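Q: take this sequence and fold it.
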Amino acid sequence: MIPLVAVAHGSRDPRSAAAVRALVARIAAAAPDLDVRVAFLDLSEPLVTDVLRDLVSEGHRDAVVVPLLLGSAFHARVDLPALVAEVPGLRVTIADVLGTALSEVAFDRLAAVADVSDPGLGVVLAAVGSSRAAANEVVATLARRWQARHGFRAVAAFASAAKPDVPAAVAKLRARGARRIAVASWFLAPGLLPDRIAAQARAADPAVVLAEPLAGDPRVAELVLERYTTALAAATRSA
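A: So this is what the prediction gives:
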């Protein structure tokens, strides 16, 4: 079978790489006949270029790369294709990002720490943030969808590169009548930016509750395999 290379961003925080490795181990366990490898864009090892070069040296001619990314921003649209292009001799199909297919996972993480039926609840959906407005709007749209569907107040907030930040989001929720604040995670793994979100949230409201990142949920591994299968089928049709 054509190998699956699961590519995460990478982080200086070892908890992030550990969470990604655990996710990839679950993917491999769910598909024991599939060659599943972990790789990173930057800051953690092995780098995706090294993994792809290993595949070439082992005689592979094809690979499917699944980005372990929640948004279609710079890393997915520019960084990853550029790195793949650095490795000749391998036909690489890049699958779609994980994206809002994980919205129910994020909601269930939230529901594990907060009473989502509470009419006084205000929810901050916290994400990395991007210089690409369309990527930020996906998160904002998800927050509005949760608000319409579940009745609590909800706004998006970002750790960097976009507004509002968490303090501004909490203030907005308070102004709209929220009495209790919860932060939903739009992060795959723990790390420095989720820690920044948590610190800002606790400074804004010491009673805030914080949902866990998404990687530990088994549905994430299932989605990665689904992205692989879809990309492989598309590559076969176009061959």
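
Q: switch to C-alpha atoms for all contacts and neighbour counts from now on
A: Fine.

Q: all strands for this structure, in order.
A: 4-8, 36-40, 62-67, 91-94, 121-127, 153-158, 180-185, 209-210 (DSSP state E).

Q: what residues of the third one count as buried?
A: Taking 16 or more other Cα atoms under 10 Å as the basis for neighbour counts, the residues of strand 62-67 that come out buried are 62-67.

Q: just want the angle from the top helix by length along the chain to strand 62-67.
A: Ordering each helix of the chain by length in residues (DSSP state H) puts helix 218-238 first. Helix 218-238 runs at 140 degrees relative to strand 62-67, counting by axes from the mean of the first three to the mean of the last three Cα atoms, to 10 degrees.

Q: what's helix 218-238 in contact with?
A: Residues outside helix 218-238 that contact it (Cα atoms under 8 Å, 6 or more residues apart in numbering) are 4, 6, 23-24, 26-27, 64-66, 68, 93-96, 98, 101-102, 105, 214.

Q: narrow those to those that are buried.
A: Here, 16+ other Cα under 10 Å leaves 4, 6, 23-24, 26-27, 64-66, 68, 93-96, 98, 102, 105, 214 buried among these.

Q: still on that earlier bit, quick one: closest of the strands of the chain to Pro81.
A: Shortest distance between Pro81 and the strands of the chain, using Cα to Cα, is found for strand 91-94: 7.9 Å.

Q: which strands and helices sit next to the closest one?
A: strand 62-67, helix 218-238 (3 or more Cα pairs under 8 Å, 6 or more residues apart in numbering; DSSP states H and E).

Q: out of those, which is the most enclosed?
A: Most buried of the helices and strands packed on strand 91-94 by mean neighbour count (mean count of other Cα atoms under 10 Å) is strand 62-67; its value is a mean of 24.

Q: okay, now Ala133: neighbour count?
A: A total of 12 residues lie near Ala133 under the criterion other Cα atoms under 10 Å.

Q: before we move on, back to that, quick one, the longest helix of the chain and strand 4-8 angle?
A: Going by the same axes, to 10 degrees, helix 218-238 makes 120 degrees with strand 4-8.

Q: on that earlier part again, can you add distance to Ala31 and give the helices and strands packed on strand 91-94 back as TSV?
A: Converted to TSV, the helices and strands packed on strand 91-94 look like this (distance: least, Cα to Cα, whole Å):
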stretch	distance to Ala31
strand 62-67	15
helix 218-238	8
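
Q: the residue nearest the centre of the chain: what's it in contact with?
A: By Cα atoms, centre = their mean, the chain has its centre lying nearest to Leu70, at 3.4 Å. By Cα under 8 Å, 6+ apart, the residues touching Leu70 are 97-100, 186-188.

Q: any quick PyMOL command for the buried ones out of these?
A: Selecting only the buried entries of the contacts of Leu70 in PyMOL, with 16+ other Cα under 10 Å as the criterion:
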select buried, resi 97+98+99+186+187+188
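
Q: closest to Pro14 among the contacts of Leu70?
A: Using Cα to Cα, these come closest to Pro14 at Leu188, 13.9 Å.

Q: ok, that closest one to Ala8 distance?
A: Applying Cα to Cα, to the nearest Å, the value for Leu188 to Ala8 is 9 Å.

Q: to compare with the earlier structure, here is another sequence to fold:
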Amino acid sequence: MTIPLVAVAHGSRDPRSAGTIHALMDVVRSMRPDLDVRTAFLDLSAPRLGDVLSAVHGDGHEEAVVVPLLLGRAFHARVDVPAAVSEAEQQYPRFRVHTADVLGPDRHLVEAAWRRLSQAGADPGDPELGVVLAGAGSSHAPANRLVADVAARWQEHTSWAGVVAAFAAAADPDVPAAVAALRARGARRFAVGSWFLAPGLLPDRIIEQAREQTGDPVLADPMADDPGLADLVLQRYTDALTAAARPEHYSRAQ
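A: Here you go, the predicted model:
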């Protein structure tokens, strides 16, 4: 019996978000038909992580691997996921839950975001194109820095007038400020790259602001239906099991 993979996403009131996450996990299942793959959410969508872990235990499994579908180690990764895992292990003392690393930073994410932008029509050789790489934003500075680092790398490898990270909430710059900075660098046309896994309220806010500021920008789709993301989820699952098998893992757990 394989150890189940429990993928946990943030959750959203927008049903498109959960639908996209479920579609991603269907791809994971198609790649590993031998694997018991389940989907959970931290908030706003069902089923919740604790309920899914209870179901895994109820089905007779003694272990599970939780893979956070989170782009960085912000509050949800550092607090919400460990809290839900700890509660499950306290409720079922012989049930071991291994938590994988979050999805980012990783080349699969960078490549997925780049593919989405390219598919939308952004020309890397256009010197008058300004690109906003849009993310959710976080009070955890390293999560925002990750998006800014990707924007800087794109700037180095294209002829674009500029690439600026922008955030929907909790961090600066916002989209209007990013567009203004790009115009100052000579941008005459605009594109919006997506540092989001799935559609939802925050991506919609980004799109609305970009249209208000630029008229008709090139808009990249979120990343979650990119094939590279399914590879990354499985890689995180495998890495977590490898780490759990190391002797030092057991000594720390005792």
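
Q: so Phe74 of structure 1 sits right up against Ala134, yeah?
A: No. Counting by Cα atoms under 8 Å, Phe74 of structure 1 does not reach Ala134; the two are 11.1 Å apart.

Q: so what corresponds to Pro199 of structure 2 in structure 1?
A: Matched to structure 1 by TM-score structural alignment, Pro199 of structure 2 sits across from Pro190.

Q: end-to-end on stretch 82-102 of structure 2?
A: So stretch 82-102 of structure 2: terminal residues 12 Å apart, Cα to Cα.

Q: follow-up on the earlier one: distance to Asp79 of structure 1 added to the strands of structure 1, as a markdown table?
A: Output for these, formatted as a markdown table (distance: least, Cα to Cα, whole Å):
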| stretch | distance to Asp79 of structure 1 |
| --- | --- |
| strand 4-8 | 11 |
| strand 36-40 | 11 |
| strand 62-67 | 11 |
| strand 91-94 | 12 |
| strand 121-127 | 19 |
| strand 153-158 | 21 |
| strand 180-185 | 24 |
| strand 209-210 | 31 |
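
Q: quick one: which of the ones you listed is nearest Ala198 of structure 1?
A: Nearest of the strands of structure 1 (Cα to Cα): strand 209-210, 7.2 Å.

Q: so whatever residue of structure 1 lines up with Ala178 of structure 2 versus Arg180 of structure 1, what's the distance?
A: Mapped onto structure 1 by TM-score structural alignment, Ala178 of structure 2 lines up with Ala169. According to Cα to Cα, Ala169 of structure 1 and Arg180 of structure 1 sit 13 Å apart.

Q: same question for Glu137 of structure 1.
A: The value you get for Glu137 of structure 1 to Arg180 of structure 1, if Cα to Cα is used, is 25 Å.

Q: these two: who's more crowded?
A: Higher neighbour count among Glu137 of structure 1 and Arg180: Arg180, with 20 against 14, using other Cα under 10 Å.

Q: corresponding residue for Ala203 of structure 1 in structure 2?
A: Here Ala203 of structure 1 is matched to Glu212 in structure 2, going by TM-score structural alignment.

Q: count the neighbours of that match for me.
A: Glu212 of structure 2: 13 neighbours (other Cα under 10 Å).

Q: so what's it up against?
A: Per Cα under 8 Å, 6+ apart, neighbours of Glu212 of structure 2: none.

Q: now Ala171 of structure 2
A: 137-139, 144.

Q: now, these that are in helices?
A: Asn144.

Q: what's stretch 51-61 of structure 1 in contact with?
A: Outside stretch 51-61 of structure 1, the residues touching it (Cα under 8 Å, 6+ apart) are 5, 37, 39, 84, 87, 89-91.

Q: export the residues you listed to a markdown table and append columns for distance to Val116 of structure 1.
A: What follows is the contacts of stretch 51-61 of structure 1, written out as a markdown table (distance: Cα to Cα, whole Å):
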| residue | distance to Val116 of structure 1 |
| --- | --- |
| Val5 | 36 |
| Arg37 | 37 |
| Ala39 | 36 |
| Val84 | 42 |
| Val87 | 47 |
| Gly89 | 51 |
| Leu90 | 47 |
| Arg91 | 46 |
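
Q: closest one to Ala157 of structure 1 out of these, please.
A: Ala39 (28.2 Å).

Q: ranges for the helices of structure 2?
A: Under DSSP H, structure 2 gives helices at 15-31, 49-58, 75, 81-91, 107-120, 141-156, 175-184, 201-214, 227-244, 247-253.

Q: so which of these gets nearest Val132 of structure 2?
A: Per Cα to Cα, nearest to Val132 of structure 2 of the helices of structure 2: helix 175-184, 6.7 Å.

Q: tell me the buried residues in the closest one?
A: For helix 175-184 of structure 2, using 16+ other Cα under 10 Å, the buried residues are 175-176, 178-179, 181-183.

Q: go on, stretch 82-95 of structure 1?
A: Going by 16+ other Cα under 10 Å, stretch 82-95 of structure 1 has these buried residues: 84, 87, 89-95.

Q: want to throw these into TSV with distance to Val155 of structure 1?
A: Conversion of the buried residues of stretch 82-95 of structure 1 to TSV gives the following (distance: Cα to Cα, whole Å):
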residue	distance to Val155 of structure 1
Val84	36
Val87	41
Gly89	46
Leu90	43
Arg91	41
Val92	37
Thr93	35
Ile94	31
Ala95	29
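
Q: which pair of those spans the longest distance?
A: Across those (Cα to Cα), the longest gap, 19.0 Å, separates Gly89 and Ala95.

Q: any chance of the contacts of Leu70 of structure 1 in TSV, with distance to Ala17 of structure 1 too?
A: Below are the contacts of Leu70 of structure 1 laid out as TSV (distance: Cα to Cα, whole Å):
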residue	distance to Ala17 of structure 1
Val97	18
Leu98	17
Gly99	20
Thr100	22
Trp186	17
Phe187	13
Leu188	11
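
Q: which residue of structure 1 lies farthest from its centroid?
A: Structure 1, Cα atoms, centre = their mean, max distance from centroid: Gly59 (31.3 Å).

Q: can you tell me how far whichever residue in structure 2 pairs up with Ala154 of structure 1 is from Asp239 of structure 2?
A: Ala154 of structure 1 maps onto Val163 in structure 2 when the alignment is built from TM-score structural alignment. Using Cα to Cα, we find Val163 of structure 2 at a distance of 33 Å from Asp239 of structure 2.

Q: can you pull the contacts of Ala64 of structure 2?
A: Contacts of Ala64 of structure 2 by Cα under 8 Å, 6+ apart are 3-6, 53, 56, 96-98.
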